[in-house]
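Peer 1: Generate a structure from the sequence data that follows.
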Amino acid sequence: MAVPKSSFGVFVLQMMVLALICLQAEGQGLIVGFYEKSCPHAEKIVSNVIKEVMAVAPSLSGPLLRLHFHDCFIRGCDGSILLDSTTKQSEKFAPPNLSLRGFNIIDRVKLALEKACPGVVSCADIVALVARDVTVATNGPHWEVETGRRDGKVSLFSDPVNPVTGLPPPSANITFLKQSFSLRGLNTKDLVVLSGGHTIGMSHCSSFESRLYNFTGKGDTDPAMDQNYIARLKLKCKPRDQTTLAELDPGSFKTFDDSYYRLVTKRRGLLESDAALLNDPETKAYLVQAISHGSTFFKDFGVSMVKMGRVGVLTGSQGEARKVCTKTN
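Peer 2: Now for the predicted structure:
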């Protein structure tokens, strides 16, 4: 049913409040060392597999970190991003998730854990642990991951593309980004800190093509982006290029460091959502702090990842521990 324009603002507010109730969580039931008795070597098993993977495929670090974000922002951190669908109507097949990679690595970790502790460790916890371990493997910070999540049984194609509660697009402005994070119980600091995860990984040219070739529909470029950077990107990304990847943090995309923030302050953030961090006093101030001698970025990243990992979790008798991450039991 169409929503009258006069009621649209109220409708959006109602949707946001509903999403807030559904998604925010305090992480009840999550603890560090949840599998200490039921699967004492669980974290070591995950770590060993990721070390093996990073030794031969370090470019998967960014996608595997991003997988945790995409999971938690839709239905909470319940592993729903991993579910397959014979009709391709699960989250995995929605446009914002088509560029995700590393699902086979999650399956590999799950297989190792099933051999050691059948039916014990949830796929949602695997995603959270892998996100931490790929960060560490790329010289990033270590944090204690709370575990005890259960896996959800629902995954809908429509959720990631919902205009209010879906995944924030690469073109999102600062207002939308702050609202999106707030819906999940995450604040403005969490937004700018977690954006720092773009220090590793790559993005398809199609995610920022308009900034290079048709920003306002008049064949122009984005004035908020450094023109020399635009010229370099045009050499790599041609119009309507759907396959080429560009580094989010050129020259350092396999190393977790503060160089992402340095690029953003120089108007060389690749995505509009990166550049948007310059348009808010709090996020802009953090950009400056993150590249100073007194930077707290590494510590802050762990804190914000723990907060994100609590969003909308299923614990206790809720959900299940999938035996195979791509399908429910």
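
Peer 1: Every contact and neighbour count from this point should use C-alpha atoms.
Peer 2: Noted.

Peer 1: Spatially central, which residue of this structure would that be?
Peer 2: F69 (2.5 Å; CA atoms, centre = their mean).

Peer 1: Against M305, how distant is that residue?
Peer 2: 9 Å (CA to CA, to the nearest Å).

Peer 1: and P169, how many residues sit next to it?
Peer 2: 17 (other CA atoms under 10 Å).

Peer 1: Go ahead and confirm it touches H70.
Peer 2: No - with contact defined as CA atoms under 8 Å, P169 does not count as touching H70 (11.4 Å).

Peer 1: can you tell me which residues contact the residue nearest to the centre of the chain?
Peer 2: M308 (CA atoms under 8 Å, 6 or more residues apart in numbering).

Peer 1: can you confirm it is in a strand?
Peer 2: No - using DSSP: H, G, I helix; E, B strand; the rest coil, the assignment for F69 is helix, not a strand.

Peer 1: please give me the structure for this one as well, since I'd like to look at both together:
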Amino acid sequence: MAAQDTKNLFLSALLLLSIAVFSCQAALDTHYYDQTCPQAEYIVAQTVRNASIYDSKSPARLLRMFFHDCFIRGCDASILLDSTPGNKAEKDGPPNISVRSFYVIDDAKTKLEKACPHTVSCADVIAMAARDVVTMTGGPYWSVLKGRKDGRVSKASDTTNLPPPFLNANQLIQTFAKRGLGIKDLVALSGAHTLGFSH
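Peer 2: Down below sits the predicted model:
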């Protein structure tokens, strides 16, 4: 199989996974903001594109942010919440210390608030941004299901549920199974690391 075919297969699997597995329980719709914020997709895409020109590592970081957010409490943007004196948030949990590019989501959200206040959820911004970085790096485009609600609970202790890098294949399969994810999902999400870089 050619390298491009392998890449497309991986990105297609990631696309299906993000649609099927990481959708909220509520009914989602690709046209959710068509009437209330028709420029939402464009604003997020432009913000992501500009950030990627400025920082070539932001595509991988945004894709990782989406996975780390969705794997804990579902795709609810709880990874964006800051810690408070009484609560250490997901953002500051050990597996998320190296998650970067929060500024991209903040920038997109600021622009969206100016264009259509109190309308687009941060959870949907992260989902659209993840789709946009996949597309920008040579993967397929898909219509993101939207209508996610932002979470209000974020606990660093929950990040221990993210699969650590030292797990063997059987342990990874079990960890993913607890989230309703199968072996194909594991392969697709593991393959997402090819978008980034290694130390």
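
Peer 1: Can you calculate the TM-score here?
Peer 2: Taking TM-score structural alignment, normalised by the length of structure 2 as the basis, the two superposed chains have a TM-score of 0.84; 178 aligned residues with a CA RMSD of 1.7 Å.

Peer 1: counterpart of the residue nearest to the centre of structure 1 in structure 2?
Peer 2: In structure 2, F69 of structure 1 lines up with F67, judged by TM-score structural alignment.

Peer 1: what's the distance between that match and P85 of structure 2?
Peer 2: Going from F67 of structure 2 to P85 of structure 2 by CA to CA gives 26 Å.

Peer 1: With S56 of structure 2 instead?
Peer 2: 34 Å.

Peer 1: of the two, who's got more company?
Peer 2: Taking other CA under 10 Å, S56 of structure 2 and P85 do not tie; S56 has more neighbours (11 against 5).

Peer 1: ok, now which ones touch the more buried one?
Peer 2: Per CA under 8 Å, 6+ apart, neighbours of S56 of structure 2: none.

Peer 1: The same query, at a cut-off of 10 Å, please.
Peer 2: G196 (CA atoms under 10 Å, 6 or more residues apart in numbering).

Peer 1: give me the number of residues near N104 of structure 1?
Peer 2: 9.

Peer 1: quick one, what contacts it?
Peer 2: Counted by CA under 10 Å, 6+ apart, N104 of structure 1 has contacts K110.

Peer 1: from memory L111 of structure 1 sits against P118, does it?
Peer 2: Yes - the pair L111 of structure 1 / P118 is scored as a contact, 9.2 Å apart, by CA atoms under 10 Å.

Peer 1: how close does D76 of structure 2 sit to Y54 of structure 2?
Peer 2: Counting by CA to CA, the gap from D76 of structure 2 to Y54 of structure 2 is 27 Å.

Peer 1: From the neighbour counts alone, determine which of the two ranks first.
Peer 2: D76 (27 against 10).

Peer 1: Under a three-state scheme, what state does the equivalent of that one over in structure 1 occupy?
Peer 2: Here D76 of structure 2 is matched to D78 in structure 1, going by TM-score structural alignment. Classification of D78 of structure 1 by three-state DSSP places it in coil.

Peer 1: Would you check that D78 of structure 1 makes contact with R149?
Peer 2: Yes - with contact defined as CA under 10 Å, D78 of structure 1 counts as touching R149 (6.9 Å).

Peer 1: Where do the strands of structure 1 begin and end?
Peer 2: Counting by DSSP state E, one finds strands in structure 1 at the ranges 31-32, 146-147, 202-204, 245-247.

Peer 1: Need those strands in TSV (columns: mean neighbour count and distance to V193 of structure 1).
Peer 2: Shown next, in TSV, are those (neighbours: other CA atoms under 10 Å; distance: least, CA to CA, whole Å):
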stretch	mean neighbour count	distance to V193 of structure 1
strand 31-32	12	22
strand 146-147	22	19
strand 202-204	20	18
strand 245-247	18	19
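
Peer 1: do you know how far the residue lying closest to A115 of structure 2 once chain neighbours are set aside is from P95 of structure 2?
Peer 2: Nearest non-adjacent residue to A115 of structure 2, counting by CA to CA, 6 or more residues apart in numbering: C37, 7.6 Å away. C37 of structure 2 sits at a distance of 34 Å from P95 of structure 2 (criterion: CA to CA).
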